[in-house]
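Participant: This is a predicted model, with the sequence first.
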Amino acid sequence: MKIPVIKKLVESCTIEELQAAEQAILEEQPLPIEIEGSDEGEQLTHAIAAIWILERMQEANLDFKTALREYTQKVRESIN
């Protein structure tokens, strides 16, 4: 998971575009948008993170840094 890639996606894509990219990855289809990543797994991680952050920003009226912090905390908790 690379924060600069997620930030770029949040700033340049809509939730719908990211969801379409997520679906394309899952169906092994060409991506409709460019998502950086070393493989499909990393691209999927970036897309899912950006979707979660954008949704959180909208529903709670948060800025990017706060929503990102919440997301990374959620990831850390799931690992432990």
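Facilitator: Everything's here; your move. Numbering: from 1, shown residues only.
Participant: Every contact and neighbour count from this point should use C-alpha atoms.
Facilitator: Will do.
Participant: got the residue ranges for the helices in the chain?
Facilitator: Secondary structure of the chain (DSSP state H): helices at 3-12, 15-26, 40-60, 64-79.
Participant: what's around Lys65, how many residues?
Facilitator: Counted with other CA atoms under 10 Å, the neighbours of Lys65 add up to 12.
Participant: typed the wrong thing, it's Asp63
Facilitator: Asp63: 13 neighbours (other CA under 10 Å).
Participant: And it, how close does it get to Ile35?
Facilitator: 22 Å (CA to CA, to the nearest Å).
Participant: any idea which of the helices of the chain is most buried?
Facilitator: Between these, helix 40-60 has the highest mean count of neighbours, a mean of 19, where neighbours are mean count of other CA atoms under 10 Å.
Participant: and the comparison structure, right after this:
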Amino acid sequence: MKLSVIKELVENYSLEQLKKSEAAMEEGETPTFEIKGEDEGEQFTHIIAAVWIKEKMATDGIDARSAMREYTQKVRNSIS
């Protein structure tokens, strides 16, 4: 997981665009735009994270930085 890639997705694509690409990847299709990553698993991780962050921003009315911080905290807690 590369935070710089997730940040780029959050900044450059709408929630709708991100969800369409996520759905395409789930169906084994090519996403509607390039998603950086070592392999399809990492690319999928990036798109899922970006969707989560965009949704958090919309539901909680927070900025991208705060939502990303919450996401990384969530990941850390799930690992430990």
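Facilitator: That came through fine. None of these values were measured; they are calculated from a predicted model.
Participant: Give me the most central residue, structure 1.
Facilitator: Ala50 (2.3 Å; CA atoms, centre = their mean).
Participant: Assess the claim that that one and Ile6 are in contact.
Facilitator: Yes. Counting by CA atoms under 8 Å, Ala50 of structure 1 touches Ile6, with 5.5 Å between them.
Participant: Spatially nearest residue to Lys7 of structure 2, not counting backbone neighbours?
Facilitator: Ala50 (7.4 Å; CA to CA, 6 or more residues apart in numbering).
Participant: Provide a list of residues in contact with that neighbour.
Facilitator: Residues near Ala50 of structure 2 by CA atoms under 8 Å, 6 or more residues apart in numbering: Ile6, Lys7, Leu9, Val10, Leu18.
Participant: Specify which member of these is nearest to Glu27 of structure 2.
Facilitator: Leu18 (14.4 Å; CA to CA).
Participant: Okay, Pro4 of structure 1 and Lys65 of structure 1: tell me how far apart.
Facilitator: Taking CA to CA, one finds Pro4 of structure 1 at 12 Å from Lys65 of structure 1.
Participant: same question, Ile6 of structure 1
Facilitator: For Ile6 of structure 1, the distance to Lys65 of structure 1 (CA to CA) stands at 11 Å.
Participant: what separates stretch 13-32 of structure 2 from the chain centre, distance-wise?
Facilitator: 11 Å (CA atoms, centre = their mean, to the nearest Å).
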